[in-house]
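[1] Pasting the sequence and the predicted model now:
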Amino acid sequence: MKDKILDWIKAYDKIIIHRHIRPDPDALGSQGGLAEIIKASFPEKEVYLTGEEDPSLTFLVEMDDITDETYNGALVIVCDTANSPRISDERYKLGEKLIKIDHHPNEDPYGDVVWVDTGASSVSEMIYEWYEQGKDKGLVLNKAAARLLYAGIVSDTGRFLYSNTTVKTYHAAGELVDMGINPQEIFDNLYKVHENTARLNGYVLQNFKIVDGCAGYIHLPAGILKEYGVTVSEASLLVNAFANVEGMLAWVFFVDEPGQVRVRLRSKGPVINKLAMRYNGGGHPMASGATIYSEEESKRLVQDLVKLCKDYQSSN
């Protein structure tokens, strides 16, 4: 499959790369890292990035402003996006051919070519693996690509603390650092918070709830975001604020958005991505996202999460 993707890239003069809505560093790292590899390897090709911007992550890479006509005769590649409704910029449908590169469970196998590796820590790790296999066939890894891929790996592994970190992950990270990137610059930018976000973290620690000693949750209403002067994206970064509470197996973070509620689910054991799929979302077995539209839904989701934790306890 990696060879087929390289063959398709070689065959097209114009390539447009997408990723998921509400981008995280792996979405941007894999999207931008792939673009940098293609541009360094094939300077004659037109390569574009598209999707909505997150101001807190523009230090990594910024998107291009392209017209609908740009898609004429283009190869479209979508990185780090399990389900087609979550692809940022619906114009991905306008291209001539479509490639999906992802590490989430392949519940929605959209695309003409699909490369999914659920054992990879991140799509950024997959892009490095693709480069490594193709470096004898013309692929070039530059420092800009290395920086982006490293950021994606660091983020999706929780700085190499999560269980998805493997020997392959460490190998890729080591090779990327050897390119001369500055890991400290990446860490500083990824994990810096404004003072108001730090103060909101205190609010979260004071107000989160634990149900039956195993499932945690907190709901941040729009009024709280306004009081602390934080955006939805900034508030969502605090999802792991109470992750290390003893006995808690899984937790959910609700953040109000206009017309809907952003949901972030995390787990230390129970598989939560199928639960997320029942609430307009999806993701990894231990880290998923969803969207709900009412307080009733949030109560039901918490009840479902508690049941999931109880079932997990009884089976282990």
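    It's in. Numbering: from 1, shown residues only.
[2] all contacts plus neighbour counts: C-alpha atoms, from now on.
    Noted.
[3] List the buried residues for the helix ranked longest in the chain?
    Secondary structure assigned by DSSP state H gives helix 295-315 as the longest helix of the chain. For helix 295-315, burial by neighbour count (16 or more other C-alpha atoms under 10 Å) applies to Ser298, Leu301, Val302, Leu305, Val306, Leu308, Cys309, Lys310.
[4] tell me what that helix is packed against?
    Helices and strands touching helix 295-315, by 3 or more C-alpha pairs under 8 Å, 6 or more residues apart in numbering; DSSP states H and E, are strand 215-220, strand 250-257.
[5] also this one, for the comparison:
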Amino acid sequence: MAARRHKGHEEHEEHFDESWLVSYADMMTLLVALFMVLFSISSVNISKFEDLQRSLSNAFSGKVLPGGKGIQESGGSDPSVSSVVKAPDTSALVAQDGTAKQQAAAAKAEGENLEALRKAIAGAVRDRGLSSRVRTRVTRRGLEVRLLTDDLLFASGSAVVQERGAGLLRDVGEILGMESQHPVVVEGHTDDVPIATAQFPTNWELSSARATGVVRALTAAGIPAKRLTAQGRADLDGIASNRTASGRALNRRVEILLPRQVAPPTDVGATTSGDPAVTAAVDAAFPSISPEIQP
């Protein structure tokens, strides 16, 4: 029995002596891994290090930009370097210049077309002896035909086109129908004297009806309806003072506009042409297209 207890004790002691090997093995494994990591960190890739050295050297002392100098050589203030950096794309400049020339050529051609129409309308106006009632101009807006309505297009407070005006509108419509590229905008204008009838409660209705009457006359002359637009402006865009009878007469008008489709160059000066047959008195009676309210 004692022998068996002794044998069991020896077996227990043998098991106890072997258990430390596990911890020892784990510690050695960790140490090996640590030394491997330290070794890998301390190792230097010579080729990569040399590449990095060359890159840094070129960045701080090399001639990176064409025709330029390094920062250490010139302090970064060489004007040749600045010129290289800021030089525009010449191909883009050539394209922009070509586009500008094409636009200028198109605007010139359009202006010549509008001027030909203006001359034809001015001739028809002269033939009818109405030069003192009609003004034709080619401006930056386009072709403008301004007609005073009194004793020509409409009677007072009416939107029915009179016979004398109907003949003129027929001539104008036939001339404008010779080309089909431009829309035709007809604007009706009145003075500031209120109107209050069953047909025209305000000047808005009167100016709109007069513009519509002119549009119908131009349609009858052959201009397609899709090119025409009628607008009533009442007394908003006066060109003269409403304090005098002559000023109010100037404000009672109809304007026919062919808007430009190509904007003229901004550096072009005066682009307005007038009828040389129109006298200075008529020029004074027709201020600029921009409203000029006189005191």
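    Yep, that arrived. Since the structure is predicted, the reported quantities are computational estimates derived from the model, not experimental observations.
[6] Any idea what the TM-score comes out to?
    For this chain pair, the superposition-based TM-score is 0.23 by TM-score structural alignment, normalised by the length of structure 2; 121 aligned residues with a C-alpha RMSD of 6.7 Å.
[7] if we can go back for a sec, make JSON lines from the helices and strands packed on helix 295-315 of structure 1 and add distance to Asp102 of structure 1 and mean neighbour count to it.
    Converted to JSON lines, these look like this (distance: least, C-alpha to C-alpha, whole Å; neighbours: other C-alpha atoms under 10 Å):
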{"stretch": "strand 215-220", "distance to Asp102 of structure 1": "28", "mean neighbour count": "22"}
{"stretch": "strand 250-257", "distance to Asp102 of structure 1": "24", "mean neighbour count": "23"}
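[8] Turn those strands into CSV, including distance to Tyr203 of structure 1.
    Below are these laid out as CSV (distance: least, C-alpha to C-alpha, whole Å):
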stretch, distance to Tyr203 of structure 1
strand 215-220, 10
strand 250-257, 13
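[9] Indicate which one of the ones you listed is closest to Arg266 of structure 1.
    For these, proximity to Arg266 of structure 1 was assessed by C-alpha to C-alpha; strand 250-257 is nearest, at 5.5 Å.
[10] any idea which helix or strand comes after the closest one?
    Helices and strands here follow DSSP states H and E; after strand 250-257 of structure 1, the next one along the chain is strand 260-267.
[11] angle of that next one against helix 295-315?
    Using axes from the mean of the first three to the mean of the last three C-alpha atoms, to 10 degrees, the inter-axis angle of strand 260-267 of structure 1 relative to helix 295-315 is 10 degrees.
[12] of all the buried residues of helix 295-315 of structure 1, which comes closest to Ser236 of structure 1?
    Proximity of these to Ser236 of structure 1, judged by C-alpha to C-alpha, is greatest for Ser298, which lies at 16.1 Å.
[13] Could you pull up the residues touching the closest one?
    Contact criterion C-alpha atoms under 8 Å, 6 or more residues apart in numbering gives Phe254, Ile292 as the residues in contact with Ser298 of structure 1.
[14] so how far is Arg262 of structure 1 from the nearest residue to Leu220 of structure 1 once chain neighbours are set aside?
    Among residues not flanking Leu220 of structure 1 along the chain, Val255 sits closest, at 4.8 Å (C-alpha to C-alpha, 6 or more residues apart in numbering). Counting by C-alpha to C-alpha, to the nearest Å, the gap from Val255 of structure 1 to Arg262 of structure 1 is 5 Å.
[15] now do Lys226 of structure 1
    In terms of C-alpha to C-alpha, Lys226 of structure 1 sits 16 Å off from Arg262 of structure 1.
[16] Could you do Leu275 of structure 1 as well?
    From Leu275 of structure 1 across to Arg262 of structure 1, the span is 15 Å (C-alpha to C-alpha).
[17] could you redo the buried residues of helix 295-315 of structure 1 as TSV and give each row distance to Trp115 of structure 1?
    Formatted as TSV, the entries for those read as follows, by distance: C-alpha to C-alpha, whole Å:
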residue	distance to Trp115 of structure 1
Ser298	34
Leu301	32
Val302	34
Leu305	31
Val306	34
Leu308	30
Cys309	32
Lys310	35
